[in-house]
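# Sequence plus predicted model, see below.
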Amino acid sequence: MQDYFVAHWLDITTTILGLAYILLEYKASLWLWLVGFVMQVMDIVLYYQKGLYADCGMEFYYIAMTVYGVWVWKFGKKRNQAPKEALPVTHFKKSLVLPWAVATLAIWAILWYWLTLVGSTVPVADAFTTALSFVGVWALARKYLEQWLIWIVVDVVTCVLYFYKDIPFKASLYGLYVIIAVLGYLKWKRSMKAVSA
């Protein structure tokens, strides 16, 4: 049993950090970005060890988006936002749907091709979750309600992928993420209605 925990310590640690992260995201707490940064640094090592190269590379993007997210949540403004008011939850702009959809498909295709070249055993799923995550983390940084819908899709696929790649704790976390994402969507939607009422 001890050998199992020693072999999976990185998986366990990042799972605990991931749980804290998603709960802070659910609460729309600025602290999610700090917890996310620590988790992302450790995930680089974990994913590289497991041959999830797109996920590994994605963590560098997450780190950059963490800096961006802190800045936007702390200093960013949206139209009709009162001075000194916290960044409000809003809807994903309709004008951004088509460009982001095209970008996501292009990123998926490029990553899929690259992963087949580097010998990934799961190029389609790894590329898909990574491409969709580009949009998800950007939408989170902008505090768009629909970011939760993106994460539901990512989390379902990632849960299955991580069980397949023998990362059981993190896989279980992503299963829990699906539930929290549904609850987060409902909570953020209620907060939008409360602000507009």
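Thanks, I have it.
# For the rest of this, base every contact and every neighbour count on C-alpha atoms.
Noted.
# which one's the longest helix in this protein?
helix 168-196 (DSSP state H).
# Would you mind listing the buried residues in that helix?
Buried residues in helix 168-196, counted by 16 or more other Cα atoms under 10 Å: 168-178, 180-181, 184-185, 188-189, 192.
# Kindly calculate the angle that whichever helix or strand Thr14 is part of makes with helix 168-196.
Using DSSP states H and E, Thr14 sits within helix 9-26. Here the directions of helix 9-26 and helix 168-196 differ by 10 degrees (axes from the mean of the first three to the mean of the last three Cα atoms, to 10 degrees).
# Take this one as well and set it beside the first:
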Amino acid sequence: MQVLQEIIQQFKAIGYLEWFGVITGALCVYLAAKENILNWPISILSVVTYIYIFYEAKLYGDTILQFYFLSTAIYGWYYWSYGQNKSLKSERPVTKLTKNEWLIALSVWVIASLVFGYLLADFTDSDVPYIDGFCTATSFIAQFLMTRKKLENWLIWILVDAVYIPLYIHKDLMATALLYFVFLFIALKGYLDWKKNYKALSAA
């Protein structure tokens, strides 16, 4: 009962700013899974909010990541706009990574995780430098693949969302932890929907 009461108290302490980031974050990921181009402008609202939230929580890797998300939101909005139909659904085709693209992505992933972790450990007061670094690098890869409408982006998001949940609980960001729990299911649904579209296009 004491644990439940502590969780309830943590949720009561959540501010309006974090709830705004949670709602816009959930909405933009849901729209991305539906291939709706409005996910990008809504993503910008969520990203700007979380720049402040993560900085205050001393999650410096995630703070830097939000600036990256801001730039990719602008790029993704531009890229998806070509082939957009009247229903706001992007008609850019879903594609899969080639073997060479996988090798490049994995190499960048590993190197970036180590570099970010090292920098956060040596130059910040983060108490979770390598976990923060890993999540930052993983999100970098997943976000870029999403802008290019690569099917595998959802699999990488599922992995990093699962790691983020306990990290945000550790940082007392309970609403954000709940958001990433929801992200797990949205990412799974996004993967299944995009895979279905990919197979339909391949068959055609």
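Received it, and whenever you're ready, just let me know what you need. All values derive from a computational prediction rather than experimental measurement.
# TM-score of the superposition?
Once superposed, the chains reach a TM-score of 0.90 (TM-score structural alignment, normalised by the length of structure 1), with 189 aligned residues with a Cα RMSD of 1.9 Å.
# returning to what we had before: show me what the helix holding Thr14 of structure 1 is packed up against.
helix 32-49, helix 168-196 (3 or more Cα pairs under 8 Å, 6 or more residues apart in numbering; DSSP states H and E).
# in the shortest one, what's buried?
Residues of helix 32-49 of structure 1 classed as buried: 32-33, 35-37, 39-44, 46-47 (neighbour count, 16+ other Cα under 10 Å).
# and the next element down the chain from it?
Downstream of helix 32-49 of structure 1 (by DSSP H and E), the next one is helix 53-75.
# ok, Leu31 of structure 2 - contacts?
Residues near Leu31 of structure 2 by Cα atoms under 8 Å, 6 or more residues apart in numbering: Ile37, Leu38, Asn39.
# Map the first one across to structure 1 for me.
Put plainly, it is Ile37 of structure 2. Counting by TM-score structural alignment, Ile37 of structure 2 corresponds to Leu30 in structure 1.
# what about its match, which SS state?
With DSSP: H, G, I helix; E, B strand; the rest coil as the basis, Leu30 of structure 1 sits in coil.
# if I look at it, how far off is Ala103 of structure 1?
Going from Leu30 of structure 1 to Ala103 of structure 1 by Cα to Cα, to the nearest Å gives 28 Å.
# for Lys193 of structure 1, same thing?
31 Å.
# Next: Leu10 of structure 1.
For Leu10 of structure 1, the distance to Ala103 of structure 1 (Cα to Cα) stands at 32 Å.
# Distance check, the residue nearest the centre of structure 2 against Ala112 of structure 2.
For structure 2, the residue nearest the mean C-alpha position is Ser139 (5.7 Å; Cα atoms, centre = their mean). Taking Cα to Cα as the measure, Ser139 of structure 2 falls 11 Å from Ala112 of structure 2.
# What of Asp193 of structure 2?
30 Å.
# now His170 of structure 2
23 Å.
# same thing with Tyr198 of structure 2?
For Tyr198 of structure 2 relative to Ala112 of structure 2 (Cα to Cα), the value is 29 Å.
# these two touch, right, Ala105 of structure 2 and Phe140?
No - counting by Cα atoms under 8 Å, Ala105 of structure 2 sits too far from Phe140 to count as a contact (10.2 Å).
# so what corresponds to Tyr191 of structure 2 in structure 1?
By TM-score structural alignment, Tyr191 of structure 2 lines up with Tyr185.
# Hmm, Trp148 and its match touching each other?
Yes - under the contact definition of Cα under 8 Å, Tyr185 of structure 1 touches Trp148, with a separation of 5.5 Å.
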